[in-house]
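Colleague: how would this look folded up:
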Amino acid sequence: MGRKRNVDVQQVPRRIRTKQGGNANEYVDELLENARQWLIDNGYNNLQLPDADAEFSQEIFPGFELSGSAGFRSGSLQGLETILRSGDATLDTDGSLITISTGLGFQAVGGGYEAFLEFEGIEISTDVGLRINDIDIFLQASVDPATLAVTINQFNINDLGDIEVDLTGLGPLDWALGELVSFLKDLLGNILYDLLEDPILDALTQALGNIIPPTF
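Modeller: Got it, this is the predicted structure:
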């Protein structure tokens, strides 16, 4: 889903650096260096995940099930500050504007939850590890080199990647593993887009407003 965002450069504190030449990759890498620092400075290197509750069940004999509950608390997600370029970037000119197009990804995004399970008087506490691989983002933005006014033409999260869940220590409730892993994957799949979109867009927009693009 594309989105346009116009930015008043007077609202953005600048650390302006001029790059000569038309090396799109170097320019994007410099933008991302700036964006990574902004994400860290604004606390987006450690995002809070929402609490969640799930139920699981075991069929004792045909037509009779016993149910348990699981609570996932104190969740966090790290790694937005590892954003990087994927593939080659391009720079194009259209009148006074320079347009940047590039693919983006992350070196490492992961996190975890504290999990609390209860089933028929059995209570278990354990930790959940999370890892998200191969997130694929496309960015196209236009910048006026004279004013550093920024327009985000496209910001598409094309693929939320592969979500890995590491849930161990269930002991006698190990039979519920598959059901709980599926629940957590669905949960992250539903919230990950919103968690990523605004921080990454804001980080990229301020970086574009800070650094003069290469001249041709």
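
Colleague: CA atoms for contacts and neighbours, from now on please.
Modeller: OK.

Colleague: which strands or helices does the longest helix seen in the chain pack on?
Modeller: With secondary structure taken from DSSP state H, the chain has its longest helix at helix 177-208. Counting contacts by 3 or more C-alpha pairs under 8 Å, 6 or more residues apart in numbering; DSSP states H and E, helix 177-208 packs against helix 24-41, strand 52-61, strand 150-159, strand 162-167.

Colleague: same thing but at 6 Å, please
Modeller: Under the contact criterion of 3 or more C-alpha pairs under 6 Å, 6 or more residues apart in numbering; DSSP states H and E, helix 177-208 touches helix 24-41.

Colleague: can you list the buried residues in the helix it packs on?
Modeller: Of all the residues in helix 24-41, those buried under the rule 16 or more other C-alpha atoms under 10 Å are 24-25, 27-28, 30-40.

Colleague: what's next to it, contact-wise?
Modeller: Counting contacts by C-alpha atoms under 6 Å, 6 or more residues apart in numbering, the residues outside helix 24-41 that touch it are 81, 89-91, 203-204, 207.

Colleague: how about the longest strand anywhere in the chain: buried residues?
Modeller: With residue count as the measure and DSSP state E as the assignment, the chain has strand 64-78 as its longest strand. Of the residues in strand 64-78, those with enough neighbours to count as buried (16+ other C-alpha under 10 Å) are 68-73, 75-78.

Colleague: next, the angle from it to strand 52-61.
Modeller: Compare the direction of strand 64-78 with that of strand 52-61 by axes from the mean of the first three to the mean of the last three C-alpha atoms, to 10 degrees and you get 150 degrees.

Colleague: just checking, what packs against strand 64-78?
Modeller: Using 3+ C-alpha pairs under 6 Å, 6+ apart as the contact criterion, the neighbours of strand 64-78 among helices and strands are strand 46-49, strand 52-61, strand 109-119.

Colleague: and this one, so I can compare the two:
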Amino acid sequence: MRVIIFLAALLGVARGFVIHEEGHVIYEDSYVIENDNCPMARLARDYMPHIKTQEQLRNMEIQLRANMNQYVDHLLVNARTYFLESGLDPMTLPDYIRSFQKKVLGITWNGQLGINNGHLQDLATIYRSGDVNLDYKNKILLVDANLGFKDLQFSYDFKAKFMALGPKGYVVGRGNDINIQFKVHLDLDKGVAGLDLFDIKSIRSLTAKLQGLGVIVDWLIDFLANMVLVIFKGPIVVLIEHKVGDALSHVIANIDISSFIPRG
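Modeller: Below is the predicted model of the structure:
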């Protein structure tokens, strides 16, 4: 079967047919858009009745993807301004207190780390990475994009209690190469859009450094720094998703999508 499909693909240049994913051969001359159930064909039937051929359909999809790339870029430009004007960048971070245990020389010691006066900045470095992916269901255009933050920086004051030590100082941290999944839907009948997903999938580089400690053993510095990173990857990431998601929903609701949607 693969050999037949391969030969058909070679001959297709001369004969004008295409190979669908299912392996079926359809001649360009015999293409009927009404029989095509792919998402873009369904969209074309609903809103661009002048599209009849596969070449027209491919060109429409290319143009629509380019438009949606521009749409996402446009809303991110607006989002950066909104972050700065609404006081989201820099963003105030909550206080956290975490208890812990650490065994030293065979003895288990209880300790506590408290961080306060926290701030996060550079949310305005948000950007799109790569082309969007498109789907279409029930007159709703679904846009899926990869976003990222070029650089996020955070800081906290901290105070710890452990053994006979009571170190305090401040911590500075940085996150780079942050991967975000972003989904938005566009209701083509109503001309409105809404946020479906803003999910931080991974942070490939995240560091925290404790400063202002004076003389203290290295292992305790590393231990406390790792505790701060655990807090960042947990509740702080959830907070960023919530705050930025709300801000993006506001921005999306105030963009006219009509100029980004080609019509027949």
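
Colleague: give me the TM-score for this pair.
Modeller: Taking TM-score structural alignment, normalised by the length of structure 1 as the basis, the two superposed chains have a TM-score of 0.74; 194 aligned residues with a C-alpha RMSD of 2.8 Å.

Colleague: and which of the buried residues of strand 64-78 of structure 1 is nearest to Leu104 of structure 1?
Modeller: Gln78 (16.8 Å; C-alpha to C-alpha).

Colleague: now which residue in structure 2 aligns to that closest one?
Modeller: If you follow Gln78 of structure 1 across to structure 2 using TM-score structural alignment, you land on Gln121.

Colleague: what residue lies at the spatial centre of structure 2?
Modeller: Among the residues of structure 2, Ile180 comes closest to the average C-alpha position under C-alpha atoms, centre = their mean, at 2.3 Å.

Colleague: tell me the contacts of that residue?
Modeller: Shown in contact with Ile180 of structure 2 (C-alpha under 6 Å, 6+ apart): 146-148, 199-201.

Colleague: the aligned residue in structure 2 for Gly43 of structure 1: helix or strand, and which one exactly?
Modeller: Under the alignment by TM-score structural alignment, Gly43 of structure 1 pairs with Gly87 in structure 2. Here Gly87 of structure 2 sits in a region with no helix or strand, counting by DSSP states H and E.

Colleague: before we move on, what SS does the counterpart of Val217 of structure 2 in structure 1 have?
Modeller: Taking TM-score structural alignment for the superposition, Val217 of structure 2 sits opposite Asp174 in structure 1. Classification of Asp174 of structure 1 by DSSP: H, G, I helix; E, B strand; the rest coil places it in helix.

Colleague: how many other residues sit next to the counterpart of Val150 of structure 1 in structure 2?
Modeller: In structure 2, the position corresponding to Val150 of structure 1 is occupied by Ala193, as judged by TM-score structural alignment. Neighbouring residues of Ala193 of structure 2 were enumerated by other C-alpha atoms under 10 Å; the total is 21.

Colleague: from Val244 of structure 2, how far out is Ala193 of structure 2?
Modeller: Distance from Ala193 of structure 2 to Val244 of structure 2, counting by C-alpha to C-alpha, to the nearest Å: 17 Å.

Colleague: re earlier: which residue, other than its chain neighbours, is closest to the match of Val150 of structure 1?
Modeller: Here the nearest residue to Ala193 of structure 2 in space, its sequence neighbours aside, is Leu186; by C-alpha to C-alpha, 6 or more residues apart in numbering that works out to 4.3 Å.

Colleague: do you know how far the one you found is from Leu43 of structure 2?
Modeller: Distance from Leu186 of structure 2 to Leu43 of structure 2, by C-alpha to C-alpha: 12 Å.

Colleague: same question for Leu105 of structure 2.
Modeller: Separation of Leu105 of structure 2 from Leu43 of structure 2 (C-alpha to C-alpha) stands at 69 Å.

Colleague: check Phe182 of structure 2 too.
Modeller: From Phe182 of structure 2 over to Leu43 of structure 2 the distance is 22 Å, taken as C-alpha to C-alpha.

Colleague: my guess is Phe72 of structure 1 meets Glu55, correct?
Modeller: No: shown here, Phe72 of structure 1 and Glu55 do not form a contact pair, counting by C-alpha atoms under 6 Å, at 11.4 Å.

Colleague: what is the burial count for Gly234 of structure 2?
Modeller: Residues lying near Gly234 of structure 2 (other C-alpha under 10 Å) number 11.

Colleague: show me what it aligns to in structure 1.
Modeller: Taking TM-score structural alignment, the alignment pairs Gly234 of structure 2 with Asn190 from structure 1.
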